[in-house]
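A.B. asks: What follows is a predicted protein model with its sequence.
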Amino acid sequence: MSNQSLSKDSLNTLSSLDAGGKTFHYYSLPKAANTLGDLNRLPFSLKVLMENLLRNEDGTTVERSHIDAMVQWMKDRHSETEIQFRPARVLMQDFTGVPGVVDLAAMREAVKAAGKDPAMINPLSPVDLVIDHSVMVDRFGDASSFKDNVAIEMERNQERYEFLRWGQQAFDNFRVVPPGTGICHQVNLEYLGKTVWHKDQDGKTIAYPDTLVGTDSHTTMINGLGILGWGVGGIEAEAAMLGQPVSMLIPEVVGFKITGKLREGITATDLVLTVTEMLRKKGVVGKFVEFYGDGLKDMPVADRATIANMAPEYGATCGFFPVDEQTIKYMRLTGREDEQLELVKAYAKAQGLWREPGHEPVYTDTLELDMGEVEASLAGPKRPQDRVALKNMKASFELLMETEEGGAEEGREANLESEGGQTAVGVDDSYKHHASQPLEMNGEKSRLDPGAVVIAAITSCTNTSNPSVMMAAGLIAQKAVQKGLKTKPWVKTSLAPGSKVVTDYLKVGGFQDDLDQLGFNLVGYGCTTCIGNSGPLPEAVEKAIDDGNLTVASVLSGNRNFEGRVHPLVKTNWLASPPLVVAYALAGNVRVDLFKDSLGKDKDGNPVYLKDLWPSQQEIADAVEKVKTDMFRKEYAEVFDGDATWKSIKVPESKVYEWSDKSTYIQHPPFFEGMGEEPDAIEDIKDANILALLGDSVTTDHISPAGSFKPDTPAGKYLQAHGVEPKDFNSYGSRRGNHEVMMRGTFANVRIRNEMLDDVEGGFTKFVPTGEQMAIYDAAMKYQEQGTPLVVIAGKEYGTGSSRDWAAKGTRLLGVKAVVAESYERIHRSNLIGMGVMPLQFPEGTDRKSLKLTGEETISIEGLSGDIKPGQTLKMTVKYKDGSTETCDLKSRIDTANEAVYYRHGGILHYVVREMLRTA
């Protein structure tokens, strides 16, 4: 049953349709058009938002003026109107889900402390949490890898999983998909997503578009199924599940026209890397991207989902594909019931949400791609938008090495970024690199050279959901084995599909044995190498890298390759299709030119080239035909049950969680300590010290890394002091339920560069009162002891990357009152506000360089103590070491009225708790 009654429906749009033998009511866009005028050319994604407004019109959070603003958008192609979006559901993964459930448990504690029933804290929207980010590649390359890794995962994460099992029984409207099942986005695409949702409300069955927000930025993958959804911070997702609408400006929508067909030998991965490069160049941050054009007619949903998945990489809020026959075909293949398919088709056609040939909506701006022009590509060495054509790959790495050795960091960036990531060809192959290192593995002697591929991982939601590229990888493996090729001994190989269906069809295709022979044994079903869970390299390989200070490579079929993310010792990371991952595992080095150089020798001693192994489109199509509906139905029949180990986890049946002081995974967070019924008055920031002075493109991985950490870090020292040995540290991501670890991990990425220090990498700063260099956490605690407020200063694109709530939570707990940057990534900006941290933006032409900041200045910010309004101008005063001062205006990046309310309350969760207590 719904928690709200039917819409006010001022436009009288409530209608009915019959589908699958049932009658459904819905809020009709064509009926609204009778009053508002033609809505047919409104972008499909905005039609979904329009329906959301019609269905939720209540005269307060959604008014008629909001609906009228959507119509006006068609004339202006942009809008400054703020609307309230209510998604149908929320999706979580465990890295972000655990702290989300910790917060819910802490909110129950706060409600109990206020003398009210803690059970009032419950998700009001359906929530699915998929445990997919905790498996690590500890074991690889043999038949027991999967079993061993799952056993290690269950042992390593016992406390977290006990906690999630408690949440599963303690909260209503909350389902958990156990570990060893799949990646949340692939489970969402293959099973959870409905395209059209329905619920019983006031005696009627209301049908409406399936929409969602998720606590992972790649939630956008579901856009490939005609479902509008995107990633939000865990904080915003918690508010959405507790009934708070998602506040947003009506977005600009960029239309991306797709024409033509992919050429022989070109994959969906090559297509998405090209799309990502084009859209990054175009500039779509904070905008919707919607794909249209007759090239969509034959584009399967798996390819659409691959493109939609990488919306965060091209910077868009979402990458939406409208519903059409391909949608129905995919839903049928993946085992959705016939009644659901009938509803999807009938509803989409009735609402004008069905893509018709030649239809071109009105867009803010457009760009176009003929798929026939796409070429084989990778992306790297550290950003997903820096595409490199496969034919230029060797030269790209050579140039990278040359400029790194010469210390020309800026020149390297310029060269690698020219032509959108294409690099100059023709660098002298005889260029002398760092000396290679001797290597002995399994009794076999060899050498490890610069450019060595030490990790080759078929992993991540982006590509493992796509049968065409997975079957292509299987075909290459099969042909390689037939010719007697082997992967190089220093390559750590792994196969981590996004769902169990993948291994079913690889087996049916006859490819799993060949992949196993090359070392691509199943290591787990989850997000592994792409999230930093690549596990340790063999000791001999790590020693060789360290001894020679070698620049080595990973090649992975993922979507993220930021510095320090995949593995601390691997400086260059390249995104590639699964078949290219296999090819590079055979080649063993990114300096092998796959167009010209052989991958090895066959049984007769003849050279084997990539062209000898690469499958034809027909071979791939024949293999994909073996993917059957029964596979999906079998694997998803008991998707919430889990294995015997999961089922055996015992948890107390209590409304309030029983916190344990001894736990190093789950701790009661301090966010609600001392919270009064009314928020404290906000004060101006006076004489703050700068905690970190950062450059451009600082990601949430830099701010709050997810991967492993060393014993000498603040987090490592904390765990050792609590009896945890380094081998049991696990990762930052798995420790997100413990604020003590996460505070210490904030700004602790091994590759972050604080410009307050000269040529120092890692989470360090200068403690200004003494001039001493120390860990950022240690400095922040010293400042807190002195009662000194802190700010962070940064460049462009601050907070790009994953929708990582701890990047904001950790910032707050370190005592940072404000971040001042040149521009922000959408989710991180929202998360900062959600934790009561003010995001401020330099005006055009002013930045840390023009102000000649060294980090030793003090910063004062005026204008916070008044009435906080969206977009207001504040004044910053910089006081230099010599006593001189300079002032400049800053723009508040509190963009909406709701955000202003959340900030005044010290954060979104504080607001929700106070509202619940007020109305209880």
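C.D. replies: All right, it came through fine.
A.B. asks: Every contact and neighbour count from this point should use C-alpha atoms.
C.D. replies: Noted.
A.B. asks: got the contact list for the residue in the chain sticking out farthest from the centre?
C.D. replies: Computed with C-alpha atoms, centre = their mean, the maximum C-alpha offset from the centroid of the chain is found at Asp604, amounting to 46.3 Å. In this structure, Asp604 makes contact with no residue, judged by C-alpha atoms under 8 Å, 6 or more residues apart in numbering.
A.B. asks: For it, pull up the helix or strand it's in.
C.D. replies: In this structure, Asp604 sits in neither a helix nor a strand according to DSSP states H and E.
A.B. asks: With Asp200 instead?
C.D. replies: Under the assignment here (DSSP H and E), Asp200 is part of strand 196-201.
A.B. asks: Check which residues of that strand are buried.
C.D. replies: Across strand 196-201, burial judged by 16 or more other C-alpha atoms under 10 Å covers Val196, Trp197, His198.
A.B. asks: Comparison target, given below:
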Amino acid sequence: MAKYSNINSFNALKSLKVGQDDYQIFSLKTAQDRLGDLSKLPKSLKVLLENLLRFEDEKTVKKEDIEALVAWQKTKKSDHEIQYRPARVLMQDFTGVPAVVDLAAMRAAVKQAGSDPEQINPLSKVDLVIDHSVMVDFFGTDKAFEENVDIEMQRNGERYQFLRWGQSAFNSFSVVPPGTGICHQVNLEYLAQAVWLGESDGQKFAFPDTLVGTDSHTTMINGLGVLGWGVGGIEAEAAMLGQPISMLIPEVIGFKLTGKLREGITATDLVLTITQMLRKKGVVGKFVEFYGDGLADLPLADRATIANMAPEYGATCGFFPIDDVTLGYLRLTGRNDDRIALVEAYCKEQGLWRNAGDEPVFTDTLSLDMGTVEASVAGPKRPQDRVVLQDIPSTFRSLMELDLKPAKVEQERLISEGGAGAAIDAKQSALQNDDPHCVIDGKRYPLVHGDVVISAITSCTNTSNPSVMLAAGLLAKKAVEKGLQRKPWVKSSLAPGSKVVTDYLNASGLMPYLDQLGYNLVGYGCTTCIGNSGPLPKPIEDAIQCYDLNVASVLSGNRNFEGRVHPLVKTNWLASPPLVIAFGLVGSIRNDITKEPLGVDQNGQDIYLKDIWPTQAEIDEVLQKVNTDMFHKEYAAVFDGDESWQAIQIPQSKTYEWDEKSTYIRHPPFFEGIDKPAKPIQDIENARILAVLGDSVTTDHISPAGNIKKDSPAGRYLQEQGVDQKDFNSYGSRRGNHEVMMRGTFANIRIKNEMLGGEEGGNTIYVPSGEKMAIYDAAMKYQQDATPLVVVAGKEYGTGSSRDWAAKGTNLLGVKAVIAESFERIHRSNLVGMGVLPLQFVDGQTRQTLRLTGQEQLSIHGLSDDIEPHATLDIEVKRADGSTESFKVLCRIDTLNEVEYFKAGGILHYVLRNLIAA
């Protein structure tokens, strides 16, 4: 039970009557009598202000913290630190399993220290949705869903048993079973309430629904007016255990939306445009708040689509205020009438309601007339790199540096000009002696650079939006009626974000047409977008490898980083669901589908995209099929699961019974010696460089989620444990086993270590001997010699998913510091949370200007228990020739709380030490 403020310095506590019910609220309207006018404060900051008023305790939240947030209106920025407590935590299973493993390990440590293990319990509501494990092993048949679910349960039985144990062992912890939907869509359609309820001292309190999640795209819920963003699993665990989230009062960028989308333009086109604009603006670490009268006609599903991609445009969140559109969505999705009435009354009382003409004060603003948005995709390697639809072929040609002749796909042949066409002599020879091709069902097809081998309707961004999903169904219907078919080399899939999607596709009569084109239901989960695209058909994989082809995927996702979608697919394009199908029909991204035909009909007539693109009137007509009964039906028993889930047997113990033979769930070493005093912070002497990395190194590069290679350190480990390669599963599914995950750190096949001249793959040079070896193997040799390690990188280090193993694995390899030009917000926090120093180059210096090759030894000076946030540290460089020089770096331990966490060895270590000492 939460304990709300009994200090109430600003006399904010009052009663709000809604219908027959009375609620206690911390009133912003009342507080402004003492605080001053709040009318121009961004609504996202009003949510933070209410949170501070409610938790004022003179320790974590002081009177001056509240005053600083109000004073923000004058300066529009602040370096004041506040302590924020979200109402709840959302998890998915890839990040949730290691979080529950940590909680289980903490219970074991508390028990070993002689204390009550049940002290380790979530103090706020936690929902974990199993959505990241289903893979597209089977596709293109009516049985694909059933077969994928069966193999998912076989692969993940041990993980699921562990999660079921967690659900029974921990309080306030619920699990949504596999085969239900994507966590963000389940959150949007069911879990979120817009206004949350709590009890304190026997009274009922109403306050804004807020959350943090262990997935970057937690931000999707901002479309519903719920303030939420992604944090690392480490930080989420601390929040569960009662630790406030330490943050600086953020800058807030206002994004004004006006006008309406033109005919034929989708919400996906809109979000890709906004993502590009905000990336160019520079909003990393900032809130973005959308405003403007264009919101009145922007459906909530479109708002959620835009909010979802906040990580891609770099913001902490993309917030939409609550208004009539919000209430309409709450009504449609079957929320309780009393709650809807409370949402309206509360938000209007608190100044959180969006009114026409609202113009809050912002740090900075930008605007978009939605009528100017063009049909777009993003790619080939970053979600912020928007490409106008007709420019995809030229973009690809520039990428390939090949002069591809325009011709029919069936007539095209690769023109090899050396270099880009083949990587090694054997492959060059194959290219010269035979045209690139594949053989499918006994028939030979050309397969060349730019061919689409994956076409996937996937991910929370778009599958939560009925408009674009129904547009895909309508396009499929028209394509089938015209006699078009998906190209045989294209692996196609449909993975909705909830069962409601298949309900309305069936109700509208569109599902059979999707099936006929091969977009059969493959599962309810992230699938291709998270890297669970599954294997390509063997003839396709063989051809790609034989001819060293740069083939493409087109997915309705939000992430297209290198090596993420499929290890053999180098260029990946984000697109709306109907465009995903269009590219599946044409089978190539070399074609300008705005001008060139997709195929021919039964009479041999060319069929163009415009011939099968649905009109807005057609979409609006089938949208009427989406109704509240569908949401009531699918969410009535959302936590129950199917027979396979219910049949899982679990131990009834409060501490987990670790199995030393398990290759999925292992007792991690993070809390060994936790009952002993923390070691003092000391300078790092004569550290070796484990890797020198470039710009935009993502958490996928640092800790991949996809396939485990047979000859990788993780693959060798699994084989030593008796696991066959066919049962490797993925890195994401093995996150409960630190032995796999530390071996997988920096193991992405696309990561480029400049110590090896930019060669791809997770290798390095073990400097003492000059040997080339896997990064894990080198790290273990350094550990044997007690040699500390550092990683050197460029800009935007750690972008992408909020992947705690990117920090945990770094820690276990013995890396003491990461030195980069800039850090992504969540990963920087995760590094501190695992006791790894994030250090930032200053004064325009970089690894290049300092001539850091990886052969140097680095000593980091200025570290002690007295370290302060944003301290300046000195690094001494000892080069291979014996010469020395030094440079300064900024220590990115940003807050006083983080100093305490770092001194304790990490944020969870801090919580544990305090519990044991109590």
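C.D. replies: Structure received. Keep in mind it's a predicted model, so treat the numbers as computed, not measured.
A.B. asks: Could you tell me the TM-score of the two chains?
C.D. replies: Once superposed, chain against chain, the TM-score is 0.97 (TM-score structural alignment, normalised by the length of the second structure); 895 aligned residues with a C-alpha RMSD of 1.1 Å.
A.B. asks: picking up where we left off before, just after the strand holding Asp200 of the first structure, pick out the following helix or strand.
C.D. replies: Scanning the chain past strand 196-201 of the first structure towards its C-terminal end, the next helix or strand to appear is strand 204-209 (assignment: DSSP H and E).
A.B. asks: residues in contact with the helix or strand just after that next one?
C.D. replies: Read in the C-terminal direction, the helix or strand following strand 204-209 of the first structure is strand 211-214, with elements assigned using DSSP H and E. With contacts defined as C-alpha under 8 Å, 6+ apart, strand 211-214 of the first structure is touched by 87-92, 195, 219, 227-234, 237.
A.B. asks: Only the buried members of those residues: can you turn that into a ChimeraX selection?
C.D. replies: To isolate the buried subset of those in ChimeraX, counting by 16+ other C-alpha under 10 Å, use the following:
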select :87,88,89,90,91,92,195,219,227,228,229,230,231,232,233,234,237
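A.B. asks: Take the contacts of strand 211-214 of the first structure and keep only those in helices.
C.D. replies: Under the assignment DSSP state H, the contacts of strand 211-214 of the first structure contribute Gly234, Ala237 to helices.
A.B. asks: Centre of the chain to stretch 103-111 of the first structure, how far?
C.D. replies: Centroid displacement of stretch 103-111 of the first structure relative to its chain, using C-alpha atoms, centre = their mean, to the nearest Å, is 26 Å.
A.B. asks: for stretch 634-652 of the second structure, that is, sorry about that
C.D. replies: Taking C-alpha atoms, centre = their mean, the mean C-alpha location of stretch 634-652 of the second structure is offset from the chain mean by 26 Å.
A.B. asks: Then stretch 234-254 of the second structure?
C.D. replies: In this view, stretch 234-254 of the second structure has its centroid 17 Å away from the chain centroid, taken as C-alpha atoms, centre = their mean.
A.B. asks: What are the buried residues along stretch 76-87 of the first structure?
C.D. replies: Going by 16+ other C-alpha under 10 Å, stretch 76-87 of the first structure has these buried residues: Arg77, His78, Ser79, Glu82, Ile83, Gln84, Phe85, Arg86, Pro87.
A.B. asks: And stretch 547-559 of the second structure, by the same measure?
C.D. replies: 547-559.
A.B. asks: Show me which of these is closest to Ala917 of the second structure.
C.D. replies: Within those, proximity to Ala917 of the second structure (C-alpha to C-alpha) peaks at Arg559, which comes in at 43.4 Å.
A.B. asks: Shouldn't that closest one be within a helix?
C.D. replies: No. The assignment for Arg559 of the second structure is coil, going by DSSP: H, G, I helix; E, B strand; the rest coil, so no helix is present there.
A.B. asks: so how far is Tyr504 of the second structure from it?
C.D. replies: The spacing between Arg559 of the second structure and Tyr504 of the second structure, counted by C-alpha to C-alpha, to the nearest Å, is 26 Å.
A.B. asks: ditto for Gln783 of the second structure
C.D. replies: From Gln783 of the second structure over to Tyr504 of the second structure the distance is 56 Å, taken as C-alpha to C-alpha.
A.B. asks: So for the two, which residue has more residues nearby?
C.D. replies: More crowded of Gln783 of the second structure and Tyr504, by other C-alpha atoms under 10 Å: Tyr504, with 22 against 16.
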